[in-house]
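1. please find the sequence and the predicted model below.
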Amino acid sequence: MSGSHSHRTRIPPVGVAAVLCAAALTVAGCSSSGSGAAATDSARDAAAAASSAEGLQTAYQNAVKKVLPSVVQITTDQDLGSGVVYDTEGDIVTNAHVIGDATSFQVQLATGGRPLAAKLVSSFPPNDLAVIRLNDPPSGLKPAVFADSGKAAVGQIVLAMGNPLGLSSSVTQGIVSATGRTVSESKTDGGTGATIPDMIQTSAAINPGNSGGALVGLDDKVIGIPTLAATDPQLGSGAAPGIGFAIPSATVKRIADQIVENGTVTDSGRAALGVTVRGVVDDTFQPAGAAIVEVDPGGAAAGAGLRPGDVITKVGDAPITTVQSLTEALADDKPGQKVKVTYDRDGATKTVEVTLGSL
């Protein structure tokens, strides 16, 4: 999230049951020799536990030491967030909502020194990603190494690195709580309004200013870009503790590679109908579908015969009641995939098969 905005997705409260398991050591016999053996075993176990704890701490510290120099602070006239050094040419990947409408930036390296000027290369709001480039990249820039996010596993220890609330080079820790989440940003709270598939859920604290930073495994590789935290509907705008989301590194690399090479995104990997829509309501003023306002010539919808005025009510088996639900229904689909679209036209319900295009 950016420093002055706290945009979050709203998700229903989830009940979590925690089960604590205790291991009991049973020692047979009461002789002095038995007690001595038990004491020896206990001392050995304690030494092993201490060694294990020390090893884990060392892994944490090594990850911070190796990756934090690749995490920068990005400042605009109105905002503050984080970014990750992408290459030695001065390219930095961050969230689209961090840069907003700005085209020039000040970048502070974690290694110190004066702020460096940067300019926008390109932004891709549908995936809330952007690349900026240092005007005069210094020698010794340390690009982050990106992991295969497809191997991210629930329970994996992760560290979130960034500049929460302007506290530069901060680190929080947690685990991967879930993978494959489809999450929608709030546009009114400073986000892009994007619906992003395949996100990594984490318990590592994600606060305003963490957006665009790094979610890092203990192998010293970035598995995702922290982007937003959830809010609890029962707390109004209050954050739901321990529920944050990061864009997976596979998506980050696919989008950033194209921006760095071409200056734009030519293949998002995201499906699209090729329509502009608005929400409609029924006679009881309940959301009732997504009405097509405009059809892109040569797009997927045009090829299937959809036209302005049609009201989409279902994509595949997913009911469509709002613009948001249409976006979410398409989020997990791929370009070239065939889906059935149900729609209302002039009071009649029709269904057509559409070959999806690219977002």
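-> Nice, I can see it. Residues are numbered from 1 along each chain as shown.
2. only C-alpha atoms for contact and neighbour calcs from this point on.
-> Fine.
3. on the three-state scheme, Glu54 is what?
-> helix (DSSP: H, G, I helix; E, B strand; the rest coil).
4. longest strand in the chain, please.
-> Longest strand in the chain by number of residues (criterion: DSSP state E): strand 170-184.
5. so what touches that strand?
-> Contact with strand 170-184 is made by 9, 64, 152-164, 193-205, 328, 331-332, as judged by CA atoms under 8 Å, 6 or more residues apart in numbering.
6. derive a ChimeraX selection command for the buried subset of the residues you listed.
-> To isolate the buried members of these in ChimeraX, using 16 or more other CA atoms under 10 Å:
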select :9,64,152,157,158,159,160,161,162,163,164,193,194,195,196,197,198,199,200,201,202,203,204,205,328,331,332
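7. so which of the contacts of strand 170-184 are in strands?
-> Going by DSSP E, the strands hold 9, 157-162, 195-202 from these.
8. pick out the most distant pair among those residues.
-> Greatest spatial distance in those: Ile157 and Thr195, 26.0 Å, computed using CA to CA.
9. could I get the contacting residues of Ala250?
-> Contact analysis of Ala250 by CA under 8 Å, 6+ apart lists Asp148, Ser149, Gly150.
10. got another one to weigh against that:
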Amino acid sequence: MNHQFSKSTIKYAWLPFFVLLTIMLAACGGAETAANPVTQAINTLTEEAEPETTILEESDPVAETAVVPAAPEIVEETAVTSPPITPSTDLFAQEQQFVSIYENVNPAVVNIAIGSGQGSGFLIDGNGHIVTNNHVVENGGQIVVNFEDGRQLPAIIVGTDISSDLAVIQVDANEIQDITPVQLADSDALKVGQIVIAIGSPFGLQNSMTTGIISALDRLFPGAVGPNGVPFQIPNIIQTDAAINPGNSGGPLLNLNGQVIGVNTAIESPVRGSSGIGYAVPANIVSNIVPQIIANGRVDTPWLGISGGLISEDAALALGLPADQTGILINEAIAGGPAATAGLRGGNSPDVIIGVDGVEIVEFDDLLGYLVQQTIVGQTIQLQIMRDGQPQTVNVTLAARPATS
């Protein structure tokens, strides 16, 4: 049973104390109660008080007789609460940028179903050409391209390049005139730490978007096996921690301008799931290779005809070079290849390549990247080398890379 107290009744809460005090004084032989000032004070307070009563519920048997002292007046305190968390305008701007990129680019990103497999790709022009990976289409079979709006179009293979793991397929251009193709960025301008976005069909989940950063640049990725049994390398590979999984192959890796900086190609994972290490073929290789595929159905990749690696400190000292010498030590100039024809040496007295056409060569990737992105078959380049401790320049005419296996 709830008893409520009126506001004024609290004033009488201390009266029993004074009554008890008066009785105690009288019992001890004090003045008479009528003349006791404490008793007078109690009487005065009693006369001035206007006690209030609270009517209890009708079902309560005490309601007809009980007069309940009122509760003390409680001053409500203003509750102290934390202000709502408002994300920074920068965060909102980034969020909106992601939304805009997805809405603008996603219509040009496709799911490619071929045989029992599938992958991703993106529309590169208004003629129905779609870029993807060679390994997505290399096994052949009927190709069906699925667009984000539900359109399903048959496609043919225009051409492939096993060396860069790129391929071009084509759908009827009349069926996609309302779709804006993607734009390619300059991948040479990329920096580690830049935010990137991947769109594709991981595990067949079409039109999925993930985000991350560029984790590293200028990685070498093994490609097809060359005539000497050594795999060719794909240079300038972009490493990203954006979630890339089986099915993302061939899809675009984008910058915050919605431009393609690379083609998602592979992941490094023991369980075929994203472990934060994904690889993409850079856009500048795409811009060099894809036009050749469209024009010729194939690519003649420039070939120097050497195998080698970074020069070590011990090798530099043995060759009479400074211990901190940089460059590519030629292990072998393949017989009949452009380098051997030009007189470049490997073996016991190897040449060290330190530049090409005036561009400094520090990593093997520097040399491969220049050849793949900046040269064509039949072009003559100038190699700056160190031979017998002295700098020299050698002219080399590039040939087409031999058939791969």
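-> Thanks, I have the structure now. Since we're looking at a predicted model, the values are computed, not measured.
11. where does the TM-score land?
-> Remark: TM-score between the superposed chains equals 0.64 [TM-score structural alignment, normalised by the length of the first structure]; 273 aligned residues with a CA RMSD of 3.7 Å.
12. related to what we said a few turns ago, could the contacts of Ala250 of the first structure go into CSV alongside neighbour count and distance to Thr58 of the first structure?
-> Compiled in CSV, the contacts of Ala250 of the first structure are given as follows (neighbours: other CA atoms under 10 Å; distance: CA to CA, whole Å):
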residue, neighbour count, distance to Thr58 of the first structure
Asp148, 13, 23
Ser149, 21, 23
Gly150, 13, 26
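13. and which of those residues is nearest Pro138 of the first structure?
-> For these, the closest approach to Pro138 of the first structure (CA to CA) belongs to Asp148, at 28.3 Å.
14. tell me the counterpart of the closest one in the second structure.
-> Per TM-score structural alignment, the equivalent position to Asp148 of the first structure in the second structure is Asp186.
15. check whether that match really touches Asn257, as I assumed.
-> No. Taking contacts as CA atoms under 8 Å, Asp186 of the second structure lies outside contact range of Asn257: 11.9 Å.
16. quick one, helices of the stretch 51-200 of the first structure?
-> Taking DSSP state H, counting those that start in this stretch as the criterion, the stretch 51-200 of the first structure carries its helices at 96-99.
17. quick one: what's aligned to Gly115 of the second structure in the first structure?
-> That one, Gly115 of the second structure, aligns with Asp77 by TM-score structural alignment.
18. state the distance from its match to Val98 of the first structure.
-> As judged by CA to CA, to the nearest Å, Asp77 of the first structure and Val98 of the first structure stand 11 Å apart.
19. those two: who's more crowded?
-> Legend: neighbour count by other CA atoms under 10 Å for Asp77 of the first structure and Val98, higher for Val98 (33 against 10).
20. how near is that one to Thr351 of the first structure?
-> For Val98 of the first structure, the distance to Thr351 of the first structure equals 40 Å [CA to CA].
21. which residues touch Ala342 of the second structure?
-> With CA under 8 Å, 6+ apart, Ala342 of the second structure has these contacts: Val394, Asn395, Val396, Thr397.
22. redo that, cut-off 10 Å
-> Residues counted as contacts of Ala342 of the second structure (CA atoms under 10 Å, 6 or more residues apart in numbering) are Ala333, Gly336, Val394, Asn395, Val396, Thr397.
23. hang on, the fourth one in a strand?
-> Spelled out, that is Asn395 of the second structure. Yes. The assignment for Asn395 of the second structure is a strand, going by three-state DSSP.
24. my guess is it contacts Ala340. True?
-> No. Judged on CA atoms under 10 Å, Asn395 of the second structure makes no contact with Ala340 at a distance of 11.5 Å.
25. need the counterpart of Leu120 of the first structure in the second structure.
-> Counting by TM-score structural alignment, Leu120 of the first structure lines up with Ile157 in the second structure.
26. number of nearby residues for that match?
-> Ile157 of the second structure, neighbours per other CA under 10 Å, totals 18.
27. likewise Val354 of the first structure?
-> Neighbour count for Val354 of the first structure, taken as other CA under 10 Å: 21.
28. what's near enough to touch it?
-> Counted by CA under 10 Å, 6+ apart, Val354 of the first structure has contacts 273, 300-306, 315, 336-341.
29. for the stretch 251-400 of the second structure, which segments count as helices?
-> According to DSSP H, counting those that start in this stretch, the helices that the stretch 251-400 of the second structure contains are 283-296, 313-318, 338-341, 364-374.
30. coming back round to it: any idea how far the closest residue to the match of Leu120 of the first structure other than its chain neighbours lies from Gly297 of the second structure?
-> In this structure, Ile157 of the second structure finds its nearest non-sequential neighbour in Ile169, 4.3 Å apart by CA to CA, 6 or more residues apart in numbering. Separation of Ile169 of the second structure from Gly297 of the second structure (CA to CA) stands at 10 Å.
31. neighbour count winner among those two?
-> Ile169 (26 against 16).
32. aligned to that one, what sits in the first structure?
-> Checking TM-score structural alignment: Ile169 of the second structure goes with Ile132.
33. wouldn't that match be in contact with Ser123 here?
-> Yes. Contact criterion CA under 10 Å: Ile132 of the first structure and Ser123 qualify, at 8.6 Å.
34. which neighbours do these two share?
-> Common neighbours of Ile132 of the first structure and Ser123 (CA under 10 Å, 6+ apart) are Val93, Thr94, Ile99, Thr103, Ile259.
35. give me the number of residues near the fourth one?
-> If I follow you right, that is Thr103 of the first structure. Thr103 of the first structure has 14 neighbouring residues, counting by other CA under 10 Å.
36. how far away is the nearest residue to it once chain neighbours are set aside from Gln78 of the first structure?
-> Counting by CA to CA, 6+ apart, the nearest residue to Thr103 of the first structure once its immediate chain neighbours are dropped is Leu120, at 5.0 Å. Separation of Leu120 of the first structure from Gln78 of the first structure (CA to CA): 16 Å.
37. quick one: map Gln292 of the second structure onto the first structure.
-> Matched by TM-score structural alignment, Gln292 of the second structure corresponds to Gln258 in the first structure.
38. quick one, what contacts the residue lying closest to that match once chain neighbours are set aside?
-> Once flanking residues are discounted, Gln258 of the first structure sits nearest to Val265: 5.5 Å by CA to CA, 6+ apart. Applying CA under 10 Å, 6+ apart to Val265 of the first structure gives the contacts Ser122, Ser123, Phe124, Arg254, Ile255, Ala256, Asp257, Gln258, Ile259, Leu359.
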